[in-house]
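Asker: predicted model follows, preceded by the sequence.
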Amino acid sequence: MDYGRKRIRELSSKYRIPLIFGLCLLPSLMLGYLWQASKGSWLNSKISLLCETQSFSFHRYKTDLLDGLPEIELPRMVYTKPHIFKPPRNDVLTMTPWYAPIIWERTFNLEILNEQFRQRNTSIGLTIFAIKKYVVFLQRFLETAETYFMVGHRVKYYIFTDRPEAIPNITVKEGREIVPLRVQNYPRWQEISMRRMEMISHYSQQRFIHEVGFLVCVDVDMRFSDSVGVEILSEVFGTIHPGFYAAERQAFTYERRLISEAYIPRDEGDFYYAGGFFGGTVAEVYKLTKKCHEAIMADKNKNVEAVWQEESHLNKYFVYHKPTKILSPEYLWDNNLGNPQFLKKKRFLAVPKNHAAIRNKRNLHLK
């Protein structure tokens, strides 16, 4: 018993000072904790308030942005009701495996589409190249375009030419404009053909993106012979070449040499697309033409030229960047190919010409 009391006295004596110090420090620690808790609560409240304010501000921004979107509301229209079990065309393919529509006569209602695009205030740029003697095609091209191309919509005719003084003086309808763009001439027609991708890419970035919503890129040695309207417009579209609409992919004249950037293996490809009619939004056309131009330049550095110049590179692009809409051969036809039964319209026709005369600067006589 005495030993136990003695031991308690020893421990008490040993820890007296730390115990006293601890008891003195305890109130300070408690006050500090309370202050920190109060400070943290204040800070948290401030952060919460800031977040709520930012959230409200961002929410208001999003709401304002969405409230500002245009509303597309069609007026009353009377037209034939579509039927699930009565497709408008069953003689041709009208949809690709990646759900891109193929545009044929009787597969769309232009009245509905016109109203939708008018309310969106759509503007279209049409690019054509009239270099050297190809200026001879401008008169008929522009006259027929004024009759059939994007009737009722705003259009800018972007004419790339080395001879702006040779552009015919044609009066265009209200809301339409002829815009000459002076470009360099090249000695070889193949070089001119390939440089189109470079020029469209450059002007898309520098000018077209600020002026139009869509670009349609076509050959000038053509004429419009029937309506070509907003039914063609999409993010990016290509046109089935009239010489290969029924061909198997092994028969396509793709670039088959591995050394070329335009190379496509024989077991790939969907359609053979014509280089003379493609387009889409300015942003998508910029990406397409920039990619093709870079591939053309890479080939040039290897002293390689694709078998069909820029058309070969366009086809390579469409193999791996599927178009969102495809135009049937109605939109690019040559009367030398006859009059197949499936072809209900011939909207854009090749003009008969002497290729040698055009390319070798001889006398030219158009029929």
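Answerer: That came through fine.
Asker: C-alpha only now, for contacts and for neighbours.
Answerer: Will do.
Asker: pretty sure residue 127 is in a strand, no?
Answerer: Yes. Under DSSP: H, G, I helix; E, B strand; the rest coil, residue 127 falls within a strand.
Asker: what distance do you get for it to residue 207?
Answerer: 13 Å (Cα to Cα, to the nearest Å).
Asker: more neighbours: those two, which one.
Answerer: residue 127 (22 against 11; other Cα atoms under 10 Å).
Asker: thought that one was touching residue 216?
Answerer: Yes. Contact criterion Cα atoms under 8 Å: residue 127 and residue 216 qualify, at 6.3 Å.
Asker: doesn't residue 297 make contact with residue 261?
Answerer: No. Using Cα under 8 Å, residue 261 is not in contact with residue 297, being 9.4 Å away.
Asker: settle it for me: which of the two has more neighbours?
Answerer: Counted by other Cα under 10 Å, residue 261 and residue 297 do not tie: residue 261 has more neighbours, with 23 against 17.
Asker: so that one sits in a strand?
Answerer: No. Residue 261 is assigned coil when assessed by three-state DSSP, not a strand.
Asker: who are the contact partners of it?
Answerer: 295, 296, 298, 299, 313 (Cα atoms under 8 Å, 6 or more residues apart in numbering).
Asker: who wins for most neighbours among those residues?
Answerer: Using other Cα under 10 Å as the neighbour criterion, residue 313 leads those with 31 neighbours.
Asker: and here's the other structure:
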Amino acid sequence: MNLKRKILVLVSCVFSFLLLEHRLRPPAEELRLSDWFHPGTADQYLELFMRSANKHFMTGYRVVFYIMVDALSRLPDLEPDPLRTFKVLPIKGDRWGDFHLTRMSSLAEHILGHIEDEVDFLFSMTVNRVFQNDFGVETLGTSVAQLHAWWYFKNKDIPYERRPKSAACIPFGQGDFYYDGSVIGGRPLEVLTLIEGYLQGVTHDHKNGLNSTYERHLNKYFFTHKPTKLLSPEYSWNAALRPPAQVWSVKATRLSRRYF
């Protein structure tokens, strides 16, 4: 695998991946990093996200930024760089529907429709983050999970789904890590398998009158399908928390609305 020829794709979207049309045909491998954010926060988060990603995300590699939003006035002014391409793609979606369900269902369709043939690695991240240090190819893997910044340092009261009838249930006394739902990644078909597991779990719960969270379904999936790559909390640190001594270098920080 020649990483020097890898094309990295950074995507931002609001609701879903309805227009993930991408016409590059790279001679080697390509990574798609997809980012979603809640409606109304695009203008708040996007400039910080893009400026920091432009500086720290996969430096030295070719990156295509697909900015997918329902409404965006303009892109931040960034210094021209032959390794960086930016394109805005408008999307439409159900603003009042289940955000995670819409997002994951659409992503699954696009993995099957074209992503699996276009890229070798697929990342999804929330856009409410600022990259602070190099976020490089050490993060690539077949199945990538992000350790939760808060719960990584706790050993009790982990917020797993405990109701036995839920598909997301992890019984009391079981469980390992608690995973952060804001970052998932891996080979496209591995991500597809994760999505299918999530959608099946949601369908099961709805039929039984239950409603668990996306993150709890994600944790159940990684409990039964161990990821091949774990990202330490420094790759998605919560800006509201003071880094402990164990966290030497924060790679990316997640921001909350109170920072704007």
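Answerer: Received it, and whenever you're ready, just let me know what you need. Just so we're clear, the structure is a prediction, and the values are computed from it rather than from any experiment.
Asker: hang on, residue 189 of structure 2 in a strand?
Answerer: No. Read with three-state DSSP, residue 189 of structure 2 is helix and lies in no strand.
Asker: what is the equivalent residue in structure 1 for it?
Answerer: Matched to structure 1 by TM-score structural alignment, residue 189 of structure 2 sits across from residue 283.
Asker: ok, the closest residue to residue 85 of structure 2 other than its chain neighbours to residue 196 of structure 2 distance?
Answerer: Counting by Cα to Cα, 6 or more residues apart in numbering, residue 85 of structure 2 lies nearest to residue 64, which is 4.6 Å off, once chain neighbours are set aside. Distance, residue 64 of structure 2 to residue 196 of structure 2, by Cα to Cα: 27 Å.
Asker: more neighbours: which of the two?
Answerer: Neighbours were counted for residue 64 of structure 2 and for residue 196 using other Cα under 10 Å; residue 64 has more, 22 against 15.
Asker: of all pairs in the contacts of residue 261 of structure 1, which one is the farthest apart?
Answerer: Greatest spatial distance among the contacts of residue 261 of structure 1 (Cα to Cα): 298 and 313, at 11.5 Å.
Asker: residue 59 of structure 1 versus the residue nearest the centre of structure 1, what's the distance?
Answerer: By Cα atoms, centre = their mean, structure 1 has its centre lying nearest to residue 284, at 2.1 Å. With distances taken as Cα to Cα, residue 284 of structure 1 is found 31 Å from residue 59 of structure 1.
Asker: again, but for residue 121 of structure 1
Answerer: Look at residue 121 of structure 1 and residue 59 of structure 1: by Cα to Cα, they are 28 Å apart.
Asker: for residue 327 of structure 1, same thing?
Answerer: Counting by Cα to Cα - residue 327 of structure 1 and residue 59 of structure 1 are separated by 42 Å.
Asker: so between the two, which is more surrounded?
Answerer: Each of residue 327 of structure 1 and residue 59 has its neighbours counted (other Cα under 10 Å); residue 327 has more, 23 against 12.
Asker: now check structure 2 for the residue matching the more buried one.
Answerer: Checking TM-score structural alignment: residue 327 of structure 1 goes with residue 231.
Asker: just give the nearest non-adjacent residue to that match, would you?
Answerer: Nearest to residue 231 of structure 2 is residue 146, by Cα to Cα, 6+ apart, at 4.7 Å.
Asker: burial measure for the corresponding residue of structure 1 for that neighbour, as a count.
Answerer: Using TM-score structural alignment as the criterion, residue 146 of structure 2 maps onto residue 239 of structure 1. The number of residues packed near residue 239 of structure 1 is 27, by other Cα under 10 Å.
Asker: packing partners for the helix or strand where residue 239 of structure 1 lies?
Answerer: Under the criterion of DSSP states H and E, residue 239 of structure 1 resides in strand 236-240. When contacts are defined as 3 or more Cα pairs under 8 Å, 6 or more residues apart in numbering; DSSP states H and E, strand 236-240 of structure 1 packs onto strand 273-281, strand 325-327.
Asker: would you mind giving the ones you listed as TSV with distance to residue 42 of structure 1 added?
Answerer: Below are those laid out as TSV (distance: least, Cα to Cα, whole Å):
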stretch	distance to residue 42 of structure 1
strand 273-281	52
strand 325-327	58
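Asker: ok, now which ones touch the residue nearest to residue 71 of structure 2 when sequence neighbours are not counted?
Answerer: Computed as Cα to Cα, 6+ apart, the closest residue to residue 71 of structure 2 that is not its neighbour in sequence is residue 90, at 7.0 Å. Counting by Cα under 8 Å, 6+ apart, residue 90 of structure 2 touches 19, 68, 69, 70, 71.
Asker: nearest to residue 82 of structure 2 among the residues you listed?
Answerer: Top of the list for closeness to residue 82 of structure 2, among these and by Cα to Cα, is residue 68 at 21.2 Å.
Asker: that closest one contacts residue 37, correct?
Answerer: No. Using Cα under 8 Å, residue 68 of structure 2 makes no contact with residue 37, being 9.9 Å away.
Asker: can you give me the strands for the stretch 1-150 of structure 2?
Answerer: Secondary structure of the stretch 1-150 of structure 2 (DSSP state E, counting those that start in this stretch): strands located at 7-13, 30-36, 62-69, 84-90, 121-126, 129-131, 143-147.
Asker: the ones you listed: which one's closest to residue 48 of structure 2?
Answerer: Using Cα to Cα, the strands of the stretch 1-150 of structure 2 put strand 129-131 closest to residue 48 of structure 2, at 6.2 Å.
Asker: what residues does that closest one touch?
Answerer: Contacts to strand 129-131 of structure 2, defined as Cα under 8 Å, 6+ apart, come from residues 45, 48-49, 52-53, 56-57, 236, 251-255.
Asker: can you check stretch 193-206 of structure 1 too?
Answerer: By Cα under 8 Å, 6+ apart, stretch 193-206 of structure 1 touches 127, 129, 282-283, 285-287, 289-290, 292-293, 296, 309-310.
Asker: and residue 180 of structure 1, how many neighbours?
Answerer: Residue 180 of structure 1: 16 neighbours (other Cα under 10 Å).
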